[in-house]
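# with the sequence up front, the predicted model follows.
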Amino acid sequence: MDGKTPDYDLEDRRVLTDAAQVRALGNPLRTTILGLLHERAASVTELSTAVDRPKSTVAHHVKVLTEAGLLRVVRTRRVRAIDEAFYGRTARMFHVSLDGHDGAAPDVGGQGRPLDFNDLEVAARESRPAYLEGQLWGFIRHARIDEQQKEEFWQRMAALVEEFDTLPRQGEVVHGFAIGVYPVAGYPQLPRPTD
């Protein structure tokens, strides 16, 4: 292995335009599998060990992700006369665009937004123990900006996420990194200055 993360080739970004792809992302176990594959390709056996779930369950979720075009077989190896597949992501980042707006969490087939699709909500749940132990580093800021500024800032955030995704994996502790930009209804604003 040459130290690159992950240890297989993949696209930098892929725009998801199909409701099945969004549904595939909406399952917590599948997003965990996708997260693990940022580090390196893995077999169903390795993934099931990592997530402490039965191989049949993990195999089902890997199949859903593969059929949605989010995973692919990146290599195989022969184990006791059986070819074992190693799966990898098809892209470092997935952007949802069912309604023409990248990054939006769309309604999927009239069933509402997928559960656990809100990364900031997931991060809030995950970060609680770190907060209680004094190990959470975080900021929240508010600014009145226009759509162009928001888009430009989002592109810079996406580059930072990509940088985090490609950090060499070392140490024993997994760290979360959450980032987002969103409109806030009802946030106080100063009146426009008068001349």
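Received it, and whenever you're ready, just let me know what you need. Worth saying up front: this structure is predicted, and the values here are computed from it rather than measured.
# all contacts plus neighbour counts: C-alpha atoms, from now on.
Will do.
# what helices and strands are in contact with the biggest helix by length in the chain?
Criterion DSSP state H: the longest helix present in the chain is helix 147-165. Counting contacts by 3 or more C-alpha pairs under 8 Å, 6 or more residues apart in numbering; DSSP states H and E, helix 147-165 packs against strand 91-96.
# alongside the first one, take a look at this:
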Amino acid sequence: MATILDSCPMGDDQVLSEPRQFKALGHALRHRMLVALRQRPATFAQLATALGAAKGTIGYHVKILERAGLVRVAYVRQVRGGTEQYYEPTSPRLRIAADAPVGGGFLVKAALTEMLPPDEAAPDVTILRHVRLTTAQAHALAASLEQFAGDLPDQPTGEPYGVLLSLYRADIPALPADPG
């Protein structure tokens, strides 16, 4: 089963399977850049301001994302005798291939690096629940989770939240039948 990063309609997925793609996304700054670029195309200078990093550092990391096929030049604008390149993600959503060298743990690590400390004014809920399902039930639940993630609104003026939905086979020991 594939794992999904970000939300958009089915069919617009970029399937991640190459080690260079995961290496590019495994760096916290590059992950944050890609998340920021989901808002709109941006220049090195705009990304540097938003991420609190040097423009040269941003340029280096954008080039790694570009070589990995995760971002591209959206358009070029002439400015005072020079040009500015605006970068955008190559697709609205990324999907981890079923046979990829990483799995859900990759996403959990990414989510953990972007989590802010709890805030009393903002909802913050993390739940881990184990259930026993048939294969058919697991497929139906996976489809429901994909539909739910795709239906979440994205308000440009809203506060940023992350939603990590995961259905995974768990290594839970089964107790033998109770003889009593």
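Structure received. Computed from a prediction, not measured in an experiment: that's the story for all the values here.
# circling back: got the buried residues for the longest helix of the first structure?
Neighbour counts over helix 147-165 of the first structure (16 or more other C-alpha atoms under 10 Å) mark 154, 161, 165 as buried.
# from residue 4 of the second structure, how far off is whatever residue of the second structure lines up with the second one?
Structural alignment (TM-score structural alignment) places residue 161 of the first structure against residue 149 in the second structure. The gap separating residue 149 of the second structure from residue 4 of the second structure is 9 Å, by C-alpha to C-alpha, to the nearest Å.
# how about residue 173 of the second structure?
From residue 173 of the second structure to residue 4 of the second structure the distance is 28 Å (C-alpha to C-alpha).
# more neighbours: those two, which one.
residue 4 (24 against 6; other C-alpha atoms under 10 Å).
# how about that one, what's its partner in the first structure?
For residue 4 of the second structure, the aligned position in the first structure is a gap, per TM-score structural alignment.
# what about residue 164 of the second structure, how many neighbours?
Count around residue 164 of the second structure with other C-alpha under 10 Å applied: 15.
# the first structure: which residue goes with that one?
Using TM-score structural alignment, the partner of residue 164 of the second structure in the first structure is residue 178.
# now do the contacts for that match.
Residue 178 of the first structure makes contact with 119-120, 123 under the criterion C-alpha atoms under 8 Å, 6 or more residues apart in numbering.
# can you check residue 139 of the first structure too?
Residue 139 of the first structure neighbours (C-alpha under 8 Å, 6+ apart): none.
# so is the aligned partner of it in the second structure in a helix, a strand, or just coil?
With TM-score structural alignment as the criterion, residue 139 of the first structure lines up with residue 127 in the second structure. Recorded secondary structure, residue 127 of the second structure: coil (DSSP: H, G, I helix; E, B strand; the rest coil).
# measure residue 127 of the second structure to residue 153 of the second structure for me?
Residue 127 of the second structure is 21 Å from residue 153 of the second structure, by C-alpha to C-alpha.
# repeat for residue 54 of the second structure
According to C-alpha to C-alpha, residue 54 of the second structure and residue 153 of the second structure sit 32 Å apart.
# repeat for residue 5 of the second structure
16 Å.
# out of these two, which sits in the busier spot?
residue 5 (17 against 9).
# surely that one touches residue 93?
Yes. Using C-alpha atoms under 8 Å, residue 5 of the second structure makes contact with residue 93 at a distance of 6.1 Å.
# my guess is residue 77 of the second structure contacts residue 84, does it?
Yes. At 5.2 Å, residue 77 of the second structure counts as touching residue 84 under the criterion of C-alpha under 8 Å.
# so for these two, which residue has more residues nearby?
Neighbours per residue (other C-alpha under 10 Å) separate residue 77 of the second structure from residue 84, with residue 84 holding more: 15 against 9.
# returning to that earlier point: gap between the match of residue 161 of the first structure and residue 123 of the second structure?
18 Å.
# repeat that for residue 37 of the second structure.
Residue 37 of the second structure is 25 Å from residue 123 of the second structure, by C-alpha to C-alpha.
# what's the answer for residue 28 of the second structure, then?
Distance of residue 28 of the second structure to residue 123 of the second structure, given as C-alpha to C-alpha: 24 Å.
# need the strands for the second structure, in chain order.
Under the criterion DSSP state E, the second structure carries strands at the ranges 3-5, 13-16, 71-79, 82-89, 93-96.
# residues near residue 38 of the second structure, how many?
Considering only other C-alpha under 10 Å, residue 38 of the second structure is surrounded by 15 other residues.
# from what I see, it and residue 87 are in contact.
No. Using C-alpha under 8 Å, residue 38 of the second structure makes no contact with residue 87, being 10.2 Å away.
# picking up where we left off before, export the contacts of residue 178 of the first structure to JSON lines and tack on distance to residue 17 of the first structure?
Formatted as JSON lines, those follow (distance: C-alpha to C-alpha, whole Å):
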{"residue": "119", "distance to residue 17 of the first structure": "19"}
{"residue": "120", "distance to residue 17 of the first structure": "22"}
{"residue": "123", "distance to residue 17 of the first structure": "25"}
